[in-house]
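Trainee: Below: sequence and its predicted model.
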Amino acid sequence: MTSSSEQLLPGTQRALLHRIATAQSEGRTPSLVAAVQRRGQAVWSGSRSGTDGHAADADTQFRVGSITKTFTAVLVLRLRDEGLLDLDDPLEKHLPGTGVGTVTLHQLLGHSAGLGAESPAPWWERTPGTLRPELADVLGERTEMHPPGHRYHYSNPGYTLLGSLIERVRGVSWEEALRCEILEPLGMHRTSPRPQAPHADGWAVHPWADVLLPEPAEDLGLMAPAGQLWSTAGDLLRFAAFLAEGDDRVLCAASVEQMREPSAPGQPGEWGSAYGLGLQIEREDGRTLFGHTGSLPGFLAALWFSVDDDVAAVVLTNVTSGPMAGGVAADLAKIVAEAEPRVPDPWRPLPEVGPELLALTGPWYWGTRPHLLRLGPDGGLDLRPLHGNGRGARFTALPDGTWIGRDSYYAGEILNVVRNSDGSVNHLDLGSFVFTREPYDPDAAIPGGVDEGGWRGLGT
């Protein structure tokens, strides 16, 4: 077990070790490696092995399966940020001739394109990619399982298409783009399309006896962007830190935040989970976790991080079916978040605030309902109901003097400060809703007007 200078308490470390020991024993996996990160720093790692003297560690490669999809999504978002494509573009615009070209890049990223979950037989995860040399071999004859954009339906072929899109637009292989644009800038030197020693071998464990069967480790060919990668717990923690904060060398904070936004409606019974752009979203005990799980024959993997708790956890195992890596990783994040809650950063005053902006803060009324408008630490505005739940949002300033909603009900809506001829504020206009300094202020431009008799009691 290792830890950084930001040491976890002994009780927390004991709880983490107990959780992975239970997972390895009950899940009957040859080896299991886990690591936890807090405030962007690795603070704990642990491993359990069924072979004496051969325990893996945070620098041992495991195959991570569909966590690969998150890397592929980052490469697509980079192309978008460079202006080389738009997420609403149909696939046909950049990758013609697929037969499914009307689906959009956004739908492919969020698994709402309606494509099949798997490629046609034989089972692509246990056979060489050379059996599927063309995209038509990956997609098969029945390409549309659902109308595009109507529902979430996980699709491995969809991410194959995105990998081919990256190659077409960038003019280099998916592997080369991955190495130059993500792995090298983030210092992920132990992440690669093919295994590099030290690495774990993949195994299947007999369901009714404690015996093993080696699993093949095939090169997936065109399917590589959906699940090819090998990585380590240490490298995946670096990736988690990037996905939480952004890194301008790879993708800015606003773009990784967009990856964390739900992209398609879930189905009944799935409302505790969603999918963003290359990221899974889970609600666990009131905590929102982002990340991805992965599996290929011989391996299970999971990466979860909580932005609010500033904690991330990775679990890697070398077994086909065993401990639920996603559940174990979620438990590790929960253990740290609850045993050692995040210590808030010190409050600091803003460097400078203009009087006109400061004058906008304070109470405002939508009809008779009071709201508070606060100036945020980033210089943006935050509008929330004074009591209870309701419509609110954070707002960012635009060059024309208006403000645009960043989240919640008013995401994308424009907040406009409407002024009188003398420059004083008459009201706030938010998507046609009028917010005034007094409930139904008669001096403000209230739609429908205000009764001239004013406020009154109920007569007898």
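Mentor: Done, it's in.

Trainee: Please count neighbours and contacts with C-alpha atoms only from this point.
Mentor: Fine.

Trainee: contacting residues around the residue sitting furthest away from the middle of the chain?
Mentor: Ranked by distance from the centre of the chain (CA atoms, centre = their mean), the top residue is residue 460, with 60.1 Å. If a contact means CA atoms under 8 Å, 6 or more residues apart in numbering, then residue 460 has no contacts.

Trainee: would you list every one of the helices in the stretch 51-200 of the chain?
Mentor: 68-81, 91-94, 105-109, 135-139, 156-170, 174-178, 184-186 (DSSP state H, counting those that start in this stretch).

Trainee: Could you pull out the buried residues of the fourth one?
Mentor: Of the residues in helix 135-139, those scored as buried under the neighbour-count criterion (16 or more other CA atoms under 10 Å) are 135, 138-139.

Trainee: and if you look at the longest one?
Mentor: Neighbour-count burial for helix 156-170, with 16+ other CA under 10 Å as criterion, is recorded at 156-167, 170.

Trainee: Next up, a structure to set beside the first:
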Amino acid sequence: MTTPQEELLPATSRALLHRIAVAQAEGRAPSLVASVVRDGRAVWHGARTSVDGQVPDENVQYRIGSITKTFTAVLVMRLRDEGLLGLGDPLEKFVPGTGAGEATIAELLAHTGGLAAESPGPWWERTPGSLRPELSDVLGEQPLLHPVGRRHHYSNPGYTLLGALVEELRGISWEEALRREVLEPLGLDRTTVRPQAPHAGGWAVHPWADVLLPEPAEDLGRMAPAGQLWSTTADLARFAAFLVKGDERVLSAESVCEMRTPAAPAEAVDVMSGDAYGLGMQIQRRHGRLLVGHSGSLPGFLASVSISVEDDVAAVVLANCTSGPLVSGVAADLVRIVAEAEPRIPDAWIPMRAVDPSVLELTGQWYWGTYAFALRLTADGLASLEPLSGNGRRSRFRPNGDGTWTGLEGYYAGELLKAVRRPDGSVSHLDLGSFVFTRQPYDEAAPVPGGVDPEGWRGIG
């Protein structure tokens, strides 16, 4: 019997250190820290620094900017799961009078609410939140720049509205709700709204000279749900593990999976790059693998969390500079290094404990017209329908307990699959959202829509 290697191999660790060293040197970052998560726990931490000689460990705080949005999205999804709101509900139902109330909760989460990217001046990231005490100060006189629901347009004010939604339905501040409902249950005691020592200072690096300028660290006030938080690589490593598998104390695995699912119509440029946006999470295709997570930036800081669910590998990268290293690219590289050098060891195959004979007889080859498919049962209780050619529509299906199955992904997501039986109980065909699947191509014994030519199959000449 063998078990997965828990710690990374020395060669892998050196490759990770080399990658962040190059990023810190070429990006001219005062410091850069990173962690890698595998199998739900941190397995590597690395750091490089050029300021005061103190190498930051995994408990030094950095500002994480828009990664805060993912935390806010978790709070909103909790409200949905408790039945206090629906994702299709308009904001106006809960927070009236904003001027942006026709946008739904889902549209605000996915940045498709039509709102502006930023609040009206002055520059909100470098000025105190006391200058914007009300929602009207954040939204301005014209909150909407685009038709609601028509396009993805990243919006910081949109997440201010979601923070206000949390406060309205919980009756406490966004900060308090976050602490009680997410940070404490997940053990993220070094993730805070205001910096707590030890923490990095934020710097601007001159673009044409190797000199530094301190950046202000403002309290963002109403804009806090969009970018206020400070955190560490250790805490974000735990948060990344949660975003893969969920935690019933906070949010189920099904709900975090929903957050990772594309929810916004992509711009043409994003389609070409493979980028999309879910419910509070960015979705990217890099190095041939699908990555989810979020990036963040505020004056003086850059941050990224990047997760490959398929490889069960995540990376966190934090730097204390306004511009410099492309931390999202570094995080993607760290994931790639581990996934390629030490590929995930699959779980052992386990047979099903029991199977209903009436279900077992549905397995095997089926035809949709002349397209050949295979229906298989798996030990997790699901069924899969896949084209034998390898190309085409495919999906897994979960049983509904009444002899029908519901599609879980792709074209057949939400569609109903059922076996249609003859009076004697034998299976005539499968019905999948009105499509007829038969045991033979256009089986004349099955009720194929449009009928089957009585002369049958033939050659020419």
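Mentor: Yep, it's here. Remember, it's a predicted structure, so these values are computed and weren't measured experimentally.

Trainee: TM-score of the superposed pair?
Mentor: In this superposition the chains share a TM-score of 0.97, using TM-score structural alignment, normalised by the length of the first structure; 456 aligned residues with a CA RMSD of 1.2 Å.

Trainee: hang on, the earlier thing: and of the buried residues of helix 135-139 of the first structure, the nearest to residue 195 of the first structure?
Mentor: Set against residue 195 of the first structure, the nearest of these by CA to CA is residue 138 (23.8 Å).

Trainee: The second structure: which residue goes with residue 202 of the first structure?
Mentor: Alignment note (TM-score structural alignment): residue 202 of the first structure maps to residue 202 of the second structure.

Trainee: Next one: its match from residue 64 of the second structure, what distance?
Mentor: 11 Å (CA to CA, to the nearest Å).

Trainee: With residue 122 of the second structure instead?
Mentor: Counting by CA to CA - residue 122 of the second structure and residue 64 of the second structure are separated by 21 Å.

Trainee: Same check on residue 238 of the second structure?
Mentor: 15 Å.

Trainee: More neighbours: which of the two?
Mentor: More crowded of residue 238 of the second structure and residue 64, by other CA atoms under 10 Å: residue 64, with 30 against 17.

Trainee: Can you verify my assumption that the more buried one contacts residue 230?
Mentor: Yes. With contact defined as CA atoms under 8 Å, residue 64 of the second structure counts as touching residue 230 (5.6 Å).

Trainee: What is the neighbour count of the nearest residue to residue 199 of the first structure once chain neighbours are set aside?
Mentor: Closest residue to residue 199 of the first structure apart from its sequence neighbours, by CA to CA, 6 or more residues apart in numbering: residue 61 at 4.3 Å. Residue 61 of the first structure has 28 neighbours, counted by other CA under 10 Å.

Trainee: who's in contact with residue 68 of the second structure?
Mentor: 225-229, 296.

Trainee: Next step: the residues you listed restricted to strands.
Mentor: Per DSSP state E, strands hold the following members of the contacts of residue 68 of the second structure: residue 296.

Trainee: Let's see if you can find the most crowded of the contacts of residue 68 of the second structure.
Mentor: Busiest of the contacts of residue 68 of the second structure [other CA under 10 Å] is residue 225, holding 32 neighbours.

Trainee: From residue 199 of the second structure, how far out is it?
Mentor: Distance from residue 225 of the second structure to residue 199 of the second structure, by CA to CA: 20 Å.

Trainee: Then residue 345 of the second structure?
Mentor: 37 Å.

Trainee: just residue 112 of the second structure next, same as before
Mentor: On the measure of CA to CA, residue 112 of the second structure and residue 199 of the second structure end up 35 Å apart.

Trainee: out of those two, which sits in the busier spot?
Mentor: residue 112 (28 against 16).

Trainee: Show the contacting residues for the more buried one.
Mentor: 148-154, 264.

Trainee: Helices along the stretch 301-450 of the first structure, start to end?
Mentor: 325-339, 355-358.

Trainee: For the aligned partner of residue 309 of the first structure in the second structure, give me its contacts.
Mentor: Aligned by TM-score structural alignment, residue 309 of the first structure pairs with residue 311 of the second structure. Going by CA under 8 Å, 6+ apart, residue 311 of the second structure touches 339, 343-344.

Trainee: Repeat that for residue 78 of the second structure.
Mentor: If a contact means CA under 8 Å, 6+ apart, then residue 78 of the second structure has 250-251 as its contacts.
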